[in-house]
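Undergrad: Give me the fold of what follows.
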Amino acid sequence: MNDDRDNDPTTLAARQRRFEEDLIDAYDEELEMEVDDRILDGEGAISDEARALRKTYFRELFRLQGELVKLQDWIVQTGHRVVVIFEGRDAAGKGGAIKRITQRLNPRVCRVAALPAPSNRERTQWYFQRYVSHLPAGGEMVLFDRSWYNRAGVERVMGFCNDAEYEEFFRSVPEFEKMLVRSGIQILKYWFSITDEEQEIRFQARIQDPLKQWKLSPMDLESRRRWEAYTQAKEVMLQRSHIAEAPWWVVQAVDKKRARLNCIHHLLSQVPYKEVEHSSITLPERVHHPDYIRQPVAANMIVPELY
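TA: Predicted coordinates:
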């Protein structure tokens, strides 16, 4: 049964206003991730120029995220399988880029694989074994926040693997990735590149910000000390695992916002997706039962409204 109030202009205007408020709330999620009120309200408030750049950034981010939704729909429709690998130094911005990619996508379609250090049992397995279970099925995209390239980076630098294991990795990884590509999995590999000075600034910022200190681990601090060893390991990795079937792409990441936009734009350009047509959606009418009486909720179950 239709309620006459549904067609009342005042009700329609109120609904439209509520819809717009909800849309703004969604956009505020990005602002919450980007803006610290302690900075904006203090002496270091951003300049007009910086505010204009932020406006451009968000406008382009929203546009690219709209394209990511189209990509997602195409992946589901076609059964395409995509693996996206994110590698880079600590504090290079990999996590921030991944957040912006996944932010508006269905986690059942686009999921993140961020594996912890291997267990004692996993250390005795074939090296790639623990990663295989995270590979995508048809209609899925998996983003690896660090990947099997741990062996070429942190494990090599920190001495967690021996020379024989290191060399075997480089013998195996091209064949492993070629095998995945032959099976129909598209592989995109991104290295987020930052300078020595930029990593120091980001680490210092994490040390000084209590909301970000959790991001610093003893391993991160040690990686800072071994900057040159990581540089050498990265150079060897890019040289020995850059193959036609799964090439490396380097993202200049000193500017976080530019890095995110450039990475997302490039990712979209590498997949031959098309916009999928959807049938129009009609919200069904709610069933009303005149004899139904909604029961009150006990007062002691209500969360106090402090805000």
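Undergrad: hey, let's count contacts and neighbours off CA atoms from now on
TA: Noted.
Undergrad: got the residue ranges for the helices in the protein?
TA: 9-34, 37-40, 48-78, 94-102, 120-123, 129-132, 154-158, 163-182, 196-208, 218-225, 227-241, 256-270 (DSSP state H).
Undergrad: Make JSON lines from the ones you listed and add distance to residue 147 and mean neighbour count to it.
TA: Shown next, in JSON lines, are the helices of the chain (distance: least, C-alpha to C-alpha, whole Å; neighbours: other C-alpha atoms under 10 Å):
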{"stretch": "helix 9-34", "distance to residue 147": "25", "mean neighbour count": "12"}
{"stretch": "helix 37-40", "distance to residue 147": "35", "mean neighbour count": "11"}
{"stretch": "helix 48-78", "distance to residue 147": "22", "mean neighbour count": "16"}
{"stretch": "helix 94-102", "distance to residue 147": "12", "mean neighbour count": "19"}
{"stretch": "helix 120-123", "distance to residue 147": "15", "mean neighbour count": "10"}
{"stretch": "helix 129-132", "distance to residue 147": "8", "mean neighbour count": "13"}
{"stretch": "helix 154-158", "distance to residue 147": "11", "mean neighbour count": "17"}
{"stretch": "helix 163-182", "distance to residue 147": "12", "mean neighbour count": "14"}
{"stretch": "helix 196-208", "distance to residue 147": "21", "mean neighbour count": "14"}
{"stretch": "helix 218-225", "distance to residue 147": "17", "mean neighbour count": "13"}
{"stretch": "helix 227-241", "distance to residue 147": "13", "mean neighbour count": "16"}
{"stretch": "helix 256-270", "distance to residue 147": "18", "mean neighbour count": "17"}
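Undergrad: now the other sequence, so there's something to compare against:
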Amino acid sequence: MDLEHSHEKAARKLDAEHALRPWQVELLKLQQHLEIQNLRMIVLFEGRDAAGKGGAIRRVTRFMNEKRYRVVALGRPTEEQRSQWYYQRYVAQFPAGGEMVLFDRSWYNRAMVEQVFGFCTPKEYMDFLDGVTGFEKDLVRTGTILVKLYYSVTREEQARRFERRRTDPLRQWKLSEIDMQAQDRWDDFTNRKYDMLRRTGTPMAPWTIVRSNDKQKARLNTMKVILNAVDYKHRAPDLDFTPDPRIVVPGDEEVALMEGGTWS
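TA: Below is the predicted model of the structure:
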């Protein structure tokens, strides 16, 4: 019975992967458009630990032209980097014309992880919230396409994924010390998420929330959001590019839901 269940699960996963193929073809068209038009594009992947950011990035980039995109996942800053302008090490990774850069966590580390765990001072945190919208406004004004995604997972689903990481030898490397504290600090992260969305979402650089309890749906809708950010040529006329409103939520709506106690 367990073997049969395992086969069924593998078959469902394979079907879900195949369902992404048409959208992965569209991402290649998007890449070609960026190259021809010499456009720069940045996609930020933010969210709690185990929210599904890494898996979404892998599906988005799976068939893309490796010469025209980069995935950036920066570690802790060095002492030298801590003495620099905060954005400096991120700006050093920004795309050239015709290129897409996907940040697996970004400068918004300061709004969430750094603040929760005391890796920055209260002044550094407030300076970031006060200044980031201007930074992004200039980025967009000068021609960079910026997409800001926040992956929203429930506390119960995060706990389940952590347990799987703990017990699966192939996933244990994913479990960090910070992961071990994420559940205990759930409310702290919720408060920082609320402040971040409320303070840093703007008409020029809005947040898009991706409900990620269902990884397959989150990945499909992530692709739709990225594709909708650019008016590229030769879109497939038979595909529905409208994101599922149960999965994709505008950042300002998420703020309203959090104020009403619906989401954390």
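Undergrad: coming back round to it: using a markdown table, lay out the helices of structure 1 together with distance to residue 85 of structure 1.
TA: Shown next, in a markdown table, are these (distance: least, C-alpha to C-alpha, whole Å):
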| stretch | distance to residue 85 of structure 1 |
| --- | --- |
| helix 9-34 | 23 |
| helix 37-40 | 33 |
| helix 48-78 | 17 |
| helix 94-102 | 10 |
| helix 120-123 | 21 |
| helix 129-132 | 12 |
| helix 154-158 | 16 |
| helix 163-182 | 12 |
| helix 196-208 | 21 |
| helix 218-225 | 20 |
| helix 227-241 | 13 |
| helix 256-270 | 11 |
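Undergrad: So for the equivalent of residue 215 of structure 2 over in structure 1, what's the nearest residue that isn't a sequence neighbour?
TA: Here residue 215 of structure 2 is matched to residue 256 in structure 1, going by TM-score structural alignment. Residue nearest to residue 256 of structure 1 in three dimensions, not counting chain neighbours: residue 93, with 6.5 Å by C-alpha to C-alpha, 6 or more residues apart in numbering.
Undergrad: Next up, the contacts around that neighbour.
TA: 192, 253, 256 (C-alpha atoms under 8 Å, 6 or more residues apart in numbering).
Undergrad: now the last one: how far from residue 133 of structure 1?
TA: Using C-alpha to C-alpha, to the nearest Å, one gets 31 Å for the distance from residue 256 of structure 1 to residue 133 of structure 1.
Undergrad: same question, the second one
TA: In this view, residue 253 of structure 1 and residue 133 of structure 1 are 30 Å apart by C-alpha to C-alpha.
Undergrad: what about these two, which has more around it?
TA: Higher neighbour count among residue 253 of structure 1 and residue 133: residue 253, with 23 against 9, using other C-alpha atoms under 10 Å.
Undergrad: what residues are up against the corresponding residue of structure 2 for residue 194 of structure 1?
TA: Under the alignment (TM-score structural alignment), residue 194 of structure 1 maps onto residue 153 of structure 2. Residues near residue 153 of structure 2 by C-alpha under 8 Å, 6+ apart: 48, 51, 211, 212, 213.
Undergrad: and those as CSV, adding distance to residue 116 of structure 2?
TA: Converted to CSV, the contacts of residue 153 of structure 2 look like this (distance: C-alpha to C-alpha, whole Å):
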residue, distance to residue 116 of structure 2
48, 12
51, 17
211, 22
212, 22
213, 23
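Undergrad: Out of these, which sit inside strands?
TA: Within the contacts of residue 153 of structure 2, residues falling in strands by DSSP state E are residue 211.
Undergrad: where's residue 104 of structure 1 relative to residue 152 of structure 1, distance?
TA: For residue 104 of structure 1, the distance to residue 152 of structure 1 - C-alpha to C-alpha - is 32 Å.
Undergrad: Map residue 268 of structure 1 onto structure 2.
TA: So, by TM-score structural alignment, residue 268 of structure 1 is matched to residue 227.
Undergrad: typo on my end, residue 144 of structure 1
TA: Residue 144 of structure 1 maps onto residue 103 in structure 2, by TM-score structural alignment.
Undergrad: burial count for that match?
TA: Around residue 103 of structure 2 there are 23 residues (other C-alpha under 10 Å).
Undergrad: next one: residue 189 of structure 1
TA: 19.
Undergrad: isn't it right up against residue 245?
TA: No - applying C-alpha atoms under 8 Å as the test, residue 189 of structure 1 and residue 245 come out as separate, 10.8 Å apart.
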